[in-house]
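>>> Got a sequence here, can you model it:
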Amino acid sequence: MSVNTARSLGDFLRSRRTRLDPASFGFSGRRRTPGLRREEVAVRAHISPTWYTWLEQGRGGAPSAEVLDRISGALMLTDAEREHLFMLGLGRPPEVRYKSVDGVNPRLQRLLDSLDASPAIIKTATWDVVAWNDAAAVVLTDYDELPVGQRNILQFLFRNPDVRAKQHDWENVARFVVGAFRADVARAGLVSEVGELVNALRTTSAEFDALWQDNEVLGHGEGDGVKRLLHPTLGSIELEYSAFSVDGRPDLSLIVYAPLDDEVARQIRALAAQCRRRRVTGKAPEKDMSLE
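The predicted model follows:
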């Protein structure tokens, strides 16, 4: 760690320490300066007061990830502040801390809904779909009809014959999904958490078992970036897909499928509008002859 980086780390620690209210942590006594004392931070972080003092003074050397995590907890840092702490101390972001997700905030849902002709989903690091738009419901899967615990992309692909029948080249799609899934769960430190899902799929699908044993690792950017589907209404269609991390939530990914054909986009928009009306009114809409 360079002298300038060490000094920046010390300045950051000091600024976060002095903003904390001692009384809220059970510390009392008169103080010359605001915030916690260095010794109090060290006690909360379960590290040596001398070592912490050296870090603030820019002469402690490079701390370990474990020490930075303890200090982050002691200083009550936000996720963004914790990432900044790791960048200063180790020159890299921390490992992703996985959070269970039941849905997304209204801002993200509005973003999805604005993509009226492009199917879009938000998935977790374990490939559970937690949010989607109407275009995704009519082109990919109507996730709203499935229980929360059954909205996993790998389960769709290897257990749902309707989803499998939609894939233009199921074998290559399956290989990509398994390789990208393996990379995502390892990056998020969730290998043990997905053990039950993986074991169940290996038991029920010989194809998944063979792909899993290949140990192939793939990134979302690999391949030609085009998803080809055999849709029961739209026929053979091509969608260009892109994946994005969700700001402030590195454990979530936004995937958008943009139709390559203007006529297909028009038809998806019409189907999505029907889906939206059905959801609002609870009634099946009249058949749209424009889709013929």
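>>> drop to CA atoms for contacts and neighbour counts, all remaining ones
Will do.
>>> nearest residue to Pro119 other than its sequence neighbours?
Spatial nearest neighbour of Pro119, excluding adjacent residues (C-alpha to C-alpha, 6 or more residues apart in numbering): Ala136 at 4.0 Å.
>>> Pull the contacting residues for the one you found.
Ala136 sits next to Ser118, Pro119, Ala120, Ile121, Asp142 when contact means C-alpha atoms under 8 Å, 6 or more residues apart in numbering.
>>> From the residues you listed, pick the one nearest Asp184.
For those, the residue nearest Asp184 by C-alpha to C-alpha is Ile121; the value is 16.3 Å.
>>> does the closest one really touch Gln109, like I thought?
No - using C-alpha atoms under 8 Å, Ile121 makes no contact with Gln109, being 9.6 Å away.
>>> which neighbours do these two share?
Contact criterion C-alpha under 8 Å, 6+ apart; residues shared by Ile121 and Gln109: Ala131, Trp132, Asn133.
>>> and the nearest residue to Val226 once chain neighbours are set aside, helix, strand or coil?
Nearest-residue entry for Val226: Glu240, 4.4 Å, with adjacent residues in sequence omitted and distances by C-alpha to C-alpha, 6+ apart. Here Glu240 is recorded as strand under DSSP: H, G, I helix; E, B strand; the rest coil.
>>> circling back: buried set for whichever helix or strand the residue nearest to Pro119 is part of?
Ala136 belongs to helix 134-139 when elements are defined using DSSP states H and E. Using 16 or more other C-alpha atoms under 10 Å as the test for burial, helix 134-139 gives Asp134, Ala135, Ala136, Ala137, Val138, Val139.
>>> My guess is Lys166 contacts Thr233. True?
No - with contact defined as C-alpha under 8 Å, Lys166 does not reach Thr233; the gap is 11.0 Å.
>>> quick one, which of the two is more surrounded?
Using other C-alpha atoms under 10 Å, the more surrounded residue of Lys166 and Thr233 is Lys166, with 19 against 13.
>>> Now do the same contact list for the more buried one.
Contacts for Lys166 (C-alpha under 8 Å, 6+ apart) come out as Leu229, Leu230, His231, Pro232.
>>> Could you also give me the structure for this second sequence? I'd like to compare it with the first:
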Amino acid sequence: MAASRTELGDFLRRCRAGVTPEAVGFDDAGPVKRRVRGLRREEVAQLAGVSVDYYTRLEQGRHSSPSEAVLEALARVFRLEPAARAHLSDLAHPVRRRAEQPPVQRVRPAMQQLIASMSEHPALILGRRTDVLAANALARELFTDWTRMPPGERNYARWMFLDPAAAELFVDWRTVAAEVVGTLRLYAGRHPDDVRLNELVGELTIKSADFSAWWNGHQVHERTHGVKRMIHPAVGPITIRYEALPLPGDADQVLFVYHTDPGSSSHDNLRLLGLLSGRTTSGHDHR
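All right, here's what the predicted structure looks like:
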């Protein structure tokens, strides 16, 4: 429990630092110069309707069971988005499990066939910790061929931070990579005892200064939909949209389907990439 209380305190401090006094109605032009960025503890306590001592104990990890009413008040003060609100609740009320490996995730054969049939749309399925469980031919051409990696290294976050080609592919790599860290943060709050996640975070923290800085920033991100801008080495610029679809009945598996705007140069370049690959019209795919 101690580790979770530390995570909760770190998250609250990050949230407090991210809110300006002016945004919540405090005058920051007083004679006493602020020593901290963002709100003071007593200001958070006042806005949330709790005592300063109570809030201080929360940040210092000396209180382990805040009520949902208190968490809702803090989320309102910090103006948290739904994903960050859920993350706050996960940190405050962690579900403790034995520190062991969960069952190996496998994609149902029907889902394998479905994404393989998407010859004009890159598609992949990510599991726990952004493990790449399946990807169709066009997704492997667009991003990287995870099937050529050892099974233990087929991970989207690992590829994003440790493969230099990923940084060259995305025009806005820093934004995309920071969102991946936020996704791992969200998962870590839900599964604090995941051994493999802890190993992955440890490896990326050591090998990537960017990952370490963003991880310590405690930002969270929930993947729903969005746009990615790329410069593909084979066909040039591609601006592509994605939809993230959680799979019913398959816990912690998310299907990502990518598409381009019809009639755009990105649409033409994606079609060209499919033709160059020589595999998108074959009706054959493999994990």
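>>> can you pull the contacts of the residue nearest to Val226 of structure 1?
So Glu240 of structure 1 contacts Gly225, Val226, Lys227, Tyr257, Ala258, Pro259, Leu260 (C-alpha under 8 Å, 6+ apart).
>>> Can you find the partner of the residue nearest to Pro119 of structure 1 in structure 2?
For Ala136 of structure 1, the aligned position in structure 2 is Ala139, judged by TM-score structural alignment.
>>> so how far is Leu91 of structure 2 from that match?
Distance of Ala139 of structure 2 to Leu91 of structure 2, given as C-alpha to C-alpha, to the nearest Å: 34 Å.
>>> cool, Ala251 of structure 2 as well?
Ala251 of structure 2 sits 20 Å away from Leu91 of structure 2 when distances are taken as C-alpha to C-alpha.
>>> which residues of structure 2 does the one helix or strand Leu111 of structure 1 maps to align to?
In this assignment (DSSP H and E), Leu111 of structure 1 forms part of helix 106-114. Using TM-score structural alignment, helix 106-114 of structure 1 corresponds to residues 109-117 of structure 2.
>>> Could I get the buried residue list for that stretch?
Gln112, Ile115, Ala116, Ser117.
>>> which SS class is the residue nearest to the spatial centre of structure 1?
Centroid-nearest residue in structure 1, with C-alpha atoms, centre = their mean: Leu252, separated by 1.4 Å. Put simply, Leu252 of structure 1 is strand when judged by three-state DSSP.
>>> The residue nearest to it when sequence neighbours are not counted: neighbouring residues, count only.
The shortest distance from Leu252 of structure 1 to any non-neighbouring residue, by C-alpha to C-alpha, 6+ apart, is to Thr124 (4.7 Å). The tally of other residues near Thr124 of structure 1 (other C-alpha under 10 Å) stands at 22.
>>> can you check Ala80 of structure 1 too?
Residues lying near Ala80 of structure 1 (other C-alpha under 10 Å) number 11.
>>> Provide the aligned range in structure 2 for the helix or strand hosting it.
Assigned by DSSP H and E, Ala80 of structure 1 belongs to helix 79-90. Per TM-score structural alignment, helix 79-90 of structure 1 has no counterpart in structure 2.
>>> do stretch 158-178 of structure 1 as well
The alignment of stretch 158-178 of structure 1 onto structure 2 (TM-score structural alignment) spans residues 161-181.
>>> Pull up the distance across the matching stretch, start to finish.
10 Å.
>>> chain center to it: distance?
In terms of C-alpha atoms, centre = their mean, to the nearest Å, the centre of stretch 161-181 of structure 2 is found 13 Å from the chain centre.
>>> in it, what counts as buried?
161, 166-167, 169-171, 173, 176-181.
>>> again, but for stretch 243-257 of structure 1
Ala243, Pro250, Asp251, Leu252, Ser253, Leu254, Ile255, Val256, Tyr257.
>>> What's the end-to-end length of that stretch?
End-to-end distance of stretch 243-257 of structure 1 (C-alpha to C-alpha): 9 Å.
>>> how far out from the middle of the chain is it?
With C-alpha atoms, centre = their mean, you get 5 Å for stretch 243-257 of structure 1.
>>> Identify the residues contacting that stretch?
Residues from elsewhere that reach stretch 243-257 of structure 1, judged by C-alpha under 8 Å, 6+ apart: 79-80, 96-99, 118-125, 188, 220-221, 227, 239-242.
>>> which of these count as buried?
If we count by 16+ other C-alpha under 10 Å, the contacts of stretch 243-257 of structure 1 have these buried: 96, 98, 118-125, 188, 220, 227, 239, 241.
>>> Any chance of TSV for the shared contacts of Ile121 and Gln109 of structure 1, columns distance to Arg16 of structure 1 and neighbour count?
Output for the shared contacts of Ile121 and Gln109 of structure 1, formatted as TSV (distance: C-alpha to C-alpha, whole Å; neighbours: other C-alpha atoms under 10 Å):
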residue	distance to Arg16 of structure 1	neighbour count
Ala131	35	23
Trp132	38	28
Asn133	40	26
